[in-house]
Structures are given as structure tokens and as C-alpha cells.
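Novice: got a predicted model here, sequence first, then my questions.
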Amino acid sequence: MTIDSYQARKAKALAMGGPEKLARRKAAGILNARERIDRLFDAGSFIESGLFGASLADPDRSAGDGKIAGFGRIEGRDVAAVANDFTVMGASSAATNGRKIGHIKRVATSRGMPIVFLGESSGARMPDHMGSRGMGALLGNDPTQYVRHREVPWAAATLGLSYGSSSWYSVLSDFNVIRKGAVLAVSSAQLASLAIKEKVDPEEMGGWQVHAEVTGFADAVAETDEEALDLIRTFLSYLPSHQREAPPVRPVPAGSGSGMADIARLLPEKRTQVYDVRRIIRAIVDAGSFFELKARFGKVISAGLARLDGRTVGILANNPLFRGGAIDTDACDKAASFLVLCDSFNIPLVLLVDTPGFLIGIDAERRRAPGKIMNFMQALQLCTMPKLSVILRKTYGQAYLNMGGGRNSDEVAAWPSAEVSFMDPTYAVKIVHGLSPGEPGFDEAFAQMNKDSEPWDIAAMYAVQSVIQPHETRAYLIRMLDVHRQRLTNGVGEHLMRAWPTSF
């Protein structure tokens, strides 16, 4: 083969689906697969695997077989990636590109580097997979294709119409960002319309609002491809490259902790008044470091990654701004999924507690509340990373345990404003005495029910290890996280939930 022949083949592979398709994407303001790779990785660091891959059935139309794969660096760390090239046969899944994905996964897992999946695919390639021979080629060759043992972090972006395996990798990932206008679903709206015999709108079936607010499959929402890729880079900055190392340490930004002197003012004096716990989180953690996950889903709990003194922590906090902080079934799923992430990748937990308990009623029971509550509880108890709880205001009943009470955290601290009891004293008065607020005798009964809820008795019996002033919280957490640092294992946990399914 001559140099000219080689260069011609290379140019054809790099041309992807051709200039017309690429121009249409550019006009629509959507990056193509190679532009996405360039945005994701440090400049000049990408080395491609499988540039000359193609469909043996139609090599002239299948540059790269519709998927671009390889390895690059993000902030100097090696990361593997697969980007679907929708300009080539709709990035449909086929034999050659399946081998490329399998190779990338094997290398990344065995060599300890994160994997990024950039999703935009029409699903399985037809007619290649029709009939028994097609199914034999598609299935059975890799029995671990969709198994997650969380040896390395996975991140994904849903950046267009995303069906079939592109969706599978998105929901299996530890972080999935969806761009507005993209669709994540089992199959296309056309096929769904045929199946249910009525017209299906793609956005209603699997658009960003569905997955950000209803299913919880979207950890973040982006306006553009560029924003989505930047979010993946940010997410990975909190995580280790693999499960056998601690997360990276970053310099502490200037101004961190400057809001601690006034933090008590963020907590309303009235016990029933709502507030946004995220303001308290941001005051405590390193400046600008709170990276919230699933912000639109299960909003009664705020979950996210942050840094304290430069070290990655997971924050799980009740948010009274929504439903007074009463924990619903979506929040249970969100909390359990987050605990799995933190335990799998050696991230200590900080729980900020202010909840009246679990949301109850007919709808909650039909949404399987008992099972969801116990999944949350199981995840907390199986988490082998250090866990610190701080009771800001109220914590009642089973939620006291789910939020780290009863030795379900390694240390429990309370602000002087904390209230700990079996249930809200207002409800207790109603149940025991049949009295409601404003009725004669209610105030006396309420005072009796509420008198032992302050933190002093529970601290006296050492069920709370510390009572701290609000302004001491950041310093307390930093010091106690250092006390509980896992010196014997270099910060690495047992990963008891490494195979826990998070696709819920």
C-alpha cells in the first residue's frame, strides 16, 4: 500500500458521514462526534482505536462503523471514551462497533481509567440483526456487556436521539447528563407508535423533563453539547480513576468557609418555616465546590459532590424547601443511588438532617414506600465509607435512622436547635389527646410532648457524640473526616454495593 492510498483511507474515515450531514449538524448548532471528543479531552491527547473499522457488509458507507472510540486525558488523567457518530448509519449497533466498545471497556477496566459514553444512536442496525443469525451475532458473545461492578467510574451524555444500547449505557452510568432536545428511550417513537397503535411524541416519551423530573435517569440537564461535556469533566474531577484509590485532592479556594460566621441566620427561628438547605451546604463546603446531582428529582433531598478542605465528600441533605423535607419514594431512590456511588468510589458522606419523617398516605404506599425506605436504609448500612451526620433542626421516627441516627453514622453531631423524637409533637398531641392547634389544652399537651426533644438528653446518653454551634460545623466536619480517614486501606472502602443496580 502506498502512502497516498493510506492517506486516502484515513481521510475517508475521518470524513465520517460526509460533508452534507456534517454541515446540517453545524447549522443546527450540534457538535459532531469528533468535535465532542475534542471538547471532552485535553487538547491533542486523544488516541483513536478502530479508525478503520467498518461494516463488512457495507464498508463504503460505514466509516468507523458509526462509533468513535479511544483514549484521551482529562486534566492530565487517562480516560476512555466511545462517541456515537450519528452521521454514519445513525450510529446503529453492529458487529464491528460492538467489538470496539468491548475493547474500550476491557482496557479501561483492567487498566483503571474512567469511561465516557457519548450517546446518540438509532438502536440496532437493520436488517443485520434480523433472524436467528443476526441475533446470534448480536447477543451471547459478551455475557458481561451490561454488568456493572464499578471497578471504574462511568459517565454518559445523552446528546440526541438515543435508543437501544446508547440508552443502556446512559442509565448504567454513575453520571448521565441529558441535553435539552435529546431523547433517551428503549426504542424510537415510530416503533412505539406501532406497538401501542397511537401517535407518540418523542419528547413526552423520553425527553429531558421526563428523565430529570420523573424517572431520575438524568443527573444533570444541559442547554448545549458543550455544557454537557464540561459537566462530565467536572463530575470526573471529584472521582478517583478506579475503585482502588482515593479521590483526588484539590487546592482550597480562597474564601472557603467565609460564610460560617453567619450560617445560623440561614436556619429560620420558627420550626415549621421552610428554607433551602443548599444555602447551608454552600456555606459549609469549599467555595464553589457543590456539584448537585438529580436536582429536579426527589427534591426533598439534595444530593451532590463537594469538597471540604480540598477533599471530595458526598453531601446528602434534607431540603425543607420542598414538602417541608418529608422524604418521599423518589428521594429514597435518589439517596440510595447516591450512597452506592459514594461507597463504590471511596467518597466519605456528610448528612445534614432536618426532616419531619417520611411522606405517608395512600399514594406513598402504592409507590412501595416500605420497600423504598428499606432500600435507602440498606444502602446506608452497607456503605463502608466514613459517615458524619449533623442534625440541624428536626428528625423524627424512622427517618432519624435513615439519616444516620442510631449509630448509622460514625459520628452524629447536633446543633442546639435540633429536635429529636418519634414524631412531630403536633401529630403526637392529635393522636394521644385528640387535640388540634388552637383548641383548649393543646398548648399544654404540646409542651409536654416537646419538652424532651432538645438535643441535651440524647447527648447525655451519648447517642449524639457532639453538640456544636452552627458556625463550628465546617471545622468540625473537616477535623472528624480526618479522624475517620481510612488509614489502613489508603482511603479505600469495601465496596459492598459495587453491583447494586442504580437504574431506578
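Specialist: Yep, it's here.

Novice: for the rest of this, base every contact and every neighbour count on C-alpha atoms.
Specialist: Fine.

Novice: so W208 touches N176, yeah?
Specialist: No - here W208 lies out of contact with N176, judged by C-alpha atoms under 8 Å, at a distance of 11.2 Å.

Novice: out of the two, which sits in the busier spot?
Specialist: Per other C-alpha atoms under 10 Å, whichever of W208 and N176 has more neighbours is N176, with 30 against 25.

Novice: wait, is the more buried one part of a strand?
Specialist: Yes - according to DSSP: H, G, I helix; E, B strand; the rest coil, N176 belongs to a strand.

Novice: which neighbours do W208 and N176 share?
Specialist: By C-alpha atoms under 8 Å, 6 or more residues apart in numbering, W208 and N176 have these common neighbours: A218.

Novice: which parts of the stretch 251-400 of the chain are strands?
Specialist: Per DSSP state E, counting those that start in this stretch, the stretch 251-400 of the chain carries strands over the ranges 291-293, 301-308, 311-318, 349-355, 387-396.

Novice: if you count contacts, what does the longest one end up packed against?
Specialist: Put plainly, it is strand 387-396. strand 349-355, strand 411-414, strand 419-421, helix 473-483 (3 or more C-alpha pairs under 8 Å, 6 or more residues apart in numbering; DSSP states H and E).

Novice: if you count contacts, what does the longest one end up packed against?
Specialist: Under the contact criterion of 3+ C-alpha pairs under 8 Å, 6+ apart, the helices and strands touching helix 473-483 comprise strand 387-396.

Novice: next, the buried residues of the strand it packs on.
Specialist: 387-396 (16 or more other C-alpha atoms under 10 Å).

Novice: use this one as the comparison:
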Amino acid sequence: MTIDYELRHEERRAHALGMGGERKLTARAERGELNARERVARLFDDDSFRETGLFATSNVDADQHATPADGKVTGTGLVDGRRAGAIAYDFTVKGASSGAVSNKKMGHLKDLTARTGMPLVYLAESTGVRMPDVMGGTGLGNADDRARFLRRRTNPWASAVFGYSFGSAAWHTVSSDFAVLRKGAVMAVSSPQLVGRATGQQVDGQELGGWKLHSEVTGFADAVAATDEEAIALVRRFLSYLPAHNGEAPPVAPIPEGSAARGSRLHDIVPPERTNVYDMRKVIEVVADLGSVFPIKERYGKSLVTSLCRIGGQSAGIIASNPMFKGGAIDAAACAKATSFIVLCDSYNIPLVFLVDQPGFLIGLDGERGGIVGKVINWMNALSLATVPKVTVMLRKNYGQGYVNMGGAWTTDAAAAWWSAEVSFMDPRSAVGVVHGIDPAADPRLYERKLAEMAKDSTGYDVARVYGVQDVIDPADTREFILGALEDNALTRTGGVGEHHLSTWPTSY
């Protein structure tokens, strides 16, 4: 009998591309959700995807025909003309549960992208491990997970979470350099149903691990999207700021017309009185190239802003106080946010810029219970280990240990103060109370005299007098100072590549 190899091949190919079947695919489309292959198509440039493992199935004979591609769509393609890898969880195939074969596919993509130097994107939606495959001692005894979730940050990882994401979908997401959660998504160790059976607690999925929890409480979500399409667009945009791997400098983009000569706006944005609040994000928009600001963890630790952007066409990371929230006082969440961002930027050769207007760290019961002491020193260690160019500009108030963590005391390579800067160990008003215990209402003249003593020598010019900053500047010249400092401190001898001392820093803490 003659075998029609072409026909057999096309039948197998059609079965694999059919995923979990027309009924499941139609139901997803009716809910406005893309399927795994549609997500891959959105991620990559047109006609650039090259799949690996199309004909893989479960190694369990009974599941062979029910597991097209074994529930994972894997391969490489182009993102804005640069090659990247992708692992898309196909929820229509056994809930995208992970088995031995799909784990081999994922492991191959992780090894390939790390070895060749290309970003890796996870398009996550999964019920977790495929339970029948791992039950019993033989199931777990066959595992070899020594380096399965090891991160050395040799190449960027980005994740988009679309629906229920448990098990490896969650592990890969919190191991990533960037994670976006679609509204309605749930990311947790286990499903609400399993939690209910194990603990007796009836837990709502959003309460357990919803997008609000991870964007506002845990900080695991770097961004939030309303739709699948928006989530994938955010991943593509994030990758545009990063190099393909840690051995090269980030890409340089054209400078949009009108990006310069906007500095005078800062006189109107920032009130000269240190007690008047303003939105630091407006300052960042003026300093950065037009349209280039990309917030990271915008809903978390709001007294501190972290954003990727471009300044003069080159990628930069901004860490900035925001007096709009808690007066700019730095809480435990903001500390963790700053540390995570320093690790990201240093790992991928992105210079850091600090814009400072802070009254110090948030003290009190909530701060201490949130572990702020350890988080302050984690931040300090990360800053000390970072080898990318670092620049700081002090706008108004800059007190205490926050002065050090935000780039003072020569923890950055270049520093300037606005002519409105006020620098001291603490707010002089607080210092009067601590040192002298004076009630301003009881003895206002004595209070004012002691306040003047405490406020003495606290201007930007006083810091400059002892070379604590290299310049005192007109706020309008902020962008020009940063551009010059980045040029002076560029890693030209190594082609813009840092030393990556933070490459194995924990991704979640």
C-alpha cells in the first residue's frame, strides 16, 4: 500500500493547529479573548513566527490525540525587527496544564534564547501542572528542576497574564523582568477551588490573586491592560527600551521633534514652596523625549515613580519622588519598587536618573511592620552594586537617609541641585522639636530662632560648597544637565555594557 505522506502530514498539521477544537475557540472569541496562536500572531511582526514543537503531544498514550502541541505554542519571531522567543499557554488544551513534553518545549526555548541572546515572552494562562502526570512518588521523583526557574538576566523576560494562571505560568511571570496583567486575570499558587478544599476558605479569584492585588498590593504587576491586545502591545513597547541581551547597549531611537527647549515649563509645574504638592510625572514628561515615558508599577508604591523613557534618544530609567502621594515620603512598597527597578536597569545597561523631592522614609508602625528597615538597605545595596551611569537632580526637599538612597553622598556619578533645593538630615521643623522640645505656640520667638539655626547651611549652594553636588542649576536646564552627565559617564570603553553584579538578585521579595 502506498502511503500518502503529504496527506498524512497535512492532517497532523491541521489537528495541531486546531488546538482544543472549534467549540472552545468559538467560546473564547465570543468572550473577546484571543487564543494562544492569535496572541503569538499579535506579538510578532507579520509572517515572522517560526514554530518549534508543532507536532509534540503528551507522552501519555491515552492523551496523545487530546493534546495538540501539548498545550504550549512555542517558537521565535521578530518584534519590531528584532528576534525574540515566545511561549504561549494554550488554555483550550487541558487548561494549558504542563506535562513532561510541554516542559521540554519550554525548557528548550529558555535555553535557546539565553544562549543566543534574545528576549523571551510568556503569554500566560494555565491551570498549572497536569495532575495525573505528577501524582505519586514516581511523578515527583522523575522531576529535575535544578535550573528550571533560575534567572541570570542574560536576556529579558516579559510576561502577559490573561486569565487563570497557576503553577509554572505564575512562576515564570514573577521571574520575569516585566509583567502585565489583563483585567480579570487571576495569578496565584493554586486555584480558588483548591484553596477552598485545602483550607475550608471560600475565596474569590480576584481577592486571591487578581490584577488589583498584584498591581496595588504585591507589586508583581508592572502594568495593567484592559484587553489581550493592549497587554501584548505593552510587552512589545517594553522590549523596545531594552537590548536583546545583556551584552549590548539598549537601542537608540530618533529624538522626536520638540523634545528639547521645554525646560522653562518646570518653573510652572513645581511650586517653589516645599509644602505645596505637584505631580512629578509632569516633570518627567518634560525631561524625557516626547511620548517616550513608560511607567513601571504605576499603581504600587505611589510616592515613588519608576519609568522607562528616552532622553536624547537613549533608553533611561527614572526613579523620582512624587509629592502627590504621602508628600513624597518613601514607604516600604516604594523601597521594594526602587530596588526592583535598579536591578532591571542595571541588568540591561540602562542608565538611571533620580529626580528628588522627598521628606524622608515613612516612619511609624506600618512602616516597621512592612519591613522598611530591610528594604531601605536592600535598595542601598542594589544602588551600590549598580554599574550603569547614574545621575541625580535634587529639586526641592531632600532629607535623611533618603538623600543617600536617592543618589546623594556620591552614590551616583553626577549630581546637581536646583536653586530651590533644601538638603538636611531632617526637616528643620522636626529637628527643632527633637533637639529642643520647644512648643512653637508657647514660645514662638524662641522657636523661630532655633528653627533658623537648624535650617542654616541647607541650600543647594551649601551642598555644592563641599562638592556634594557638581552644580546648582536653573530648573529649566535639567534635561541639558542630565544629557551632559550621561555623555560624560557613558560606558564607552565597554560599548555601553555594565558589569551586572545584580544579575542574580531575587526577582520577587
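Specialist: Arrived safely. As the structure is a computational prediction, the values presented were derived from the model and not from experiment.

Novice: make a markdown table out of the strands of the stretch 251-400 of the first structure and add distance to G361 of the first structure.
Specialist: Formatted as a markdown table, the strands of the stretch 251-400 of the first structure follow (distance: least, C-alpha to C-alpha, whole Å):
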| stretch | distance to G361 of the first structure |
| --- | --- |
| strand 291-293 | 27 |
| strand 301-308 | 19 |
| strand 311-318 | 20 |
| strand 349-355 | 17 |
| strand 387-396 | 17 |
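
Novice: which residues does stretch 90-108 of the first structure contact?
Specialist: 49-50, 53-55, 64-67, 69-70, 79-82, 84-86, 114-115, 120-125, 128-129, 137-138, 145, 152, 165.

Novice: R244 of the first structure is nearest to which of the strands of the stretch 251-400 of the first structure?
Specialist: Closest to R244 of the first structure of these is strand 311-318 (C-alpha to C-alpha; 15.3 Å).

Novice: matching residues in the second structure for the closest one?
Specialist: Following TM-score structural alignment, the partner segment of strand 311-318 of the first structure in the second structure covers residues 314-321.

Novice: now do the helices in the stretch 401-509 of the second structure.
Specialist: Secondary structure of the stretch 401-509 of the second structure (DSSP state H, counting those that start in this stretch): helices located at 428-436, 444-454, 460-465, 478-488.

Novice: and the contacts of the first one?
Specialist: Just to be clear, that refers to helix 428-436 of the second structure. 438-439, 447, 450-451, 454-455.

Novice: just the buried ones out of those residues, please.
Specialist: Buried among the contacts of helix 428-436 of the second structure by 16+ other C-alpha under 10 Å: 438, 447, 450-451, 454-455.

Novice: and these as CSV, adding distance to T492 of the second structure?
Specialist: Listed next are those as CSV, based on distance: C-alpha to C-alpha, whole Å:
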residue, distance to T492 of the second structure
I438, 55
Y447, 53
K450, 50
L451, 47
M454, 44
A455, 42
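
Novice: and which of those residues is nearest to L344 of the second structure?
Specialist: Nearest member of these to L344 of the second structure, counting by C-alpha to C-alpha, is A455, at 37.5 Å.

Novice: tell me the residue in the first structure aligned with that closest one.
Specialist: Aligned partner of A455 of the second structure by TM-score structural alignment: N450.

Novice: list the contacts for its match?
Specialist: By C-alpha under 8 Å, 6+ apart, the neighbours of N450 of the first structure are P425.

Novice: do S303 of the second structure as well
Specialist: Here S303 of the second structure is in contact with 321-331, 334 (criterion: C-alpha under 8 Å, 6+ apart).

Novice: same thing with S292 of the second structure?
Specialist: S292 of the second structure touches 308-310, counting by C-alpha under 8 Å, 6+ apart.

Novice: next, format those residues as a markdown table and append neighbour count and distance to F238 of the second structure.
Specialist: Shown next, in a markdown table, are those (neighbours: other C-alpha atoms under 10 Å; distance: C-alpha to C-alpha, whole Å):
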| residue | neighbour count | distance to F238 of the second structure |
| --- | --- | --- |
| L308 | 24 | 8 |
| C309 | 25 | 10 |
| R310 | 24 | 12 |
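
Novice: of the residues you listed, which stay in contact in the first structure?
Specialist: Mapped onto the first structure and checked by both residues aligned by TM-score structural alignment, their matches' C-alpha atoms under 8 Å, those keep the contacts 308-310.

Novice: thinking again about what came up before, which among the helices of the stretch 401-509 of the second structure is found nearest to Q64 of the second structure?
Specialist: It's helix 478-488; of the helices of the stretch 401-509 of the second structure, that one is closest to Q64 of the second structure (C-alpha to C-alpha) at 56.5 Å.

Novice: contacts for that closest one?
Specialist: Counting by C-alpha under 8 Å, 6+ apart, helix 478-488 of the second structure makes contact with 260, 263, 287-288, 311-312, 351, 353, 389-391, 393, 414, 416, all of which sit outside it.
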